[in-house]
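In: got a predicted structure here, sequence first:
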Amino acid sequence: MDNVAVVVDDIEAAIAFFTELGMELEGEAQIEGVWADRTVGLDGVRSAIAMMRTPDGHGKLELTKFHTPAAITAGPSAPPPNTLGLHRVMFAVDDIDDTIARLRRHGAELLGEVAQYENTYRLCNLRGPAGIIVALAERIG
């Protein structure tokens, strides 16, 4: 897998959010032209992208802000965790409580609560940029 793309309405806020999670901004670009239209399957594509890289360099998240055509919301703006389709992105963290506190400063909202799975993990789900669900996992065992 090369990357997972997330369409956002505020790319700078999304960059700040994922940087707070420890990701690094690899690069930014403006995307437009016939090749973009053909690739995406839309006419008149003009978008900004930011490629975020995990610290180990193995995972990437592409943040995309569509200027034209404008992004649309399909269904509820904050779909519940049992919605069909791409569900969430999970990040391993060293300190889940500290990470939650830092992400709240970027608008994250905790869904449910932090729960412990056996003696192995502390886990939670947060609502992040553009309403996506971001899961956190802290290994404890």
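Out: Received, thanks.

In: please make it C-alpha for all contacts and neighbour counts, starting now.
Out: OK.

In: all strands for this protein, in order.
Out: 4-7, 24-32, 46-53, 60-68, 88-92, 109-117, 121-127, 133-139 (DSSP state E).

In: columns mean neighbour count and distance to residue 99 on top of those strands, output as JSON lines?
Out: Formatted as JSON lines, these follow (neighbours: other Cα atoms under 10 Å; distance: least, Cα to Cα, whole Å):
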{"stretch": "strand 4-7", "mean neighbour count": "16", "distance to residue 99": "21"}
{"stretch": "strand 24-32", "mean neighbour count": "15", "distance to residue 99": "16"}
{"stretch": "strand 46-53", "mean neighbour count": "20", "distance to residue 99": "18"}
{"stretch": "strand 60-68", "mean neighbour count": "20", "distance to residue 99": "18"}
{"stretch": "strand 88-92", "mean neighbour count": "15", "distance to residue 99": "10"}
{"stretch": "strand 109-117", "mean neighbour count": "14", "distance to residue 99": "11"}
{"stretch": "strand 121-127", "mean neighbour count": "21", "distance to residue 99": "11"}
{"stretch": "strand 133-139", "mean neighbour count": "21", "distance to residue 99": "9"}
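
In: what about versus this one:
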Amino acid sequence: MVTTLRLDNVGIVVDDIAATTDFFTDLGFQVVGETTVEGPWVDRVAGLGHVRCRVVMLRTPDGHGQLELNQYETPVAHTPAPSPPNTVGLHRVALTVDDVDAAVAVARSHGAELLGDVVQYEDSYRLCYLRGPAGIVVMLAEELA
């Protein structure tokens, strides 16, 4: 048996790393590192050839979670059609915020669009799904109690 020690980060391939970084930093994330990776080791680990990829690491305000944004310069990434929230596979990032309405306003200022409505779940949360940069589905949730 193997013991997982932690979830280190979630990687997201984007088409505009600057815009996506701005989106998440305006929602409270902190940039903790930026680099470009390339060379034989990246080609081998990714199973691609001639990789050149810009990387930005973002940390959540509580310091426990990270997003790794990747923008491939080569080979050029393909952009699939946006998929609905019930698509099989990794499809959303969930964030707890202090004010869901304010967070929606920030997200909208970056071109994000609500997929449905802001709703209340029992006496626990106000929440919504929105589509942000690179088609990323983001759930915003405000704890009520």
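Out: Okay, I see it. If you're wondering where the values come from, they're calculated on a predicted model, not measured in any experiment.

In: for the strands of the first structure, which one sits closest to residue 13 of the first structure?
Out: Judged by Cα to Cα, the one of the strands of the first structure that comes nearest to residue 13 of the first structure is strand 60-68, at 10.5 Å.

In: quick check: closest non-adjacent residue to residue 138 of the second structure.
Out: Closest residue in space to residue 138 of the second structure, ignoring its immediate chain neighbours: residue 93 at 4.8 Å, by Cα to Cα, 6 or more residues apart in numbering.

In: returning to that earlier point: can I get the strands of the first structure in CSV with distance to residue 78 of the first structure?
Out: Formatted as CSV, these follow (distance: least, Cα to Cα, whole Å):
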stretch, distance to residue 78 of the first structure
strand 4-7, 14
strand 24-32, 26
strand 46-53, 22
strand 60-68, 18
strand 88-92, 12
strand 109-117, 11
strand 121-127, 8
strand 133-139, 9
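
In: so stretch 41-48 of the first structure corresponds to what in the second structure?
Out: Mapped onto the second structure using TM-score structural alignment, stretch 41-48 of the first structure covers residues 47-54.

In: show me what the matching stretch is in contact with.
Out: Stretch 47-54 of the second structure has contacts (Cα atoms under 8 Å, 6 or more residues apart in numbering) with 17, 34-40, 42-43, 70-75.

In: quick one: terminal-to-terminal distance for it?
Out: Start-to-end span of stretch 47-54 of the second structure (Cα to Cα, to the nearest Å) is 17 Å.

In: on that earlier part again, which one of the contacts of stretch 47-54 of the second structure is nearest residue 135 of the second structure?
Out: residue 17 (12.7 Å).

In: trace that closest one over to the first structure, please.
Out: Counting by TM-score structural alignment, residue 17 of the second structure lines up with residue 11 in the first structure.

In: state the distance from residue 93 of the first structure to residue 34 of the first structure.
Out: For residue 93 of the first structure, the distance to residue 34 of the first structure - Cα to Cα - is 40 Å.
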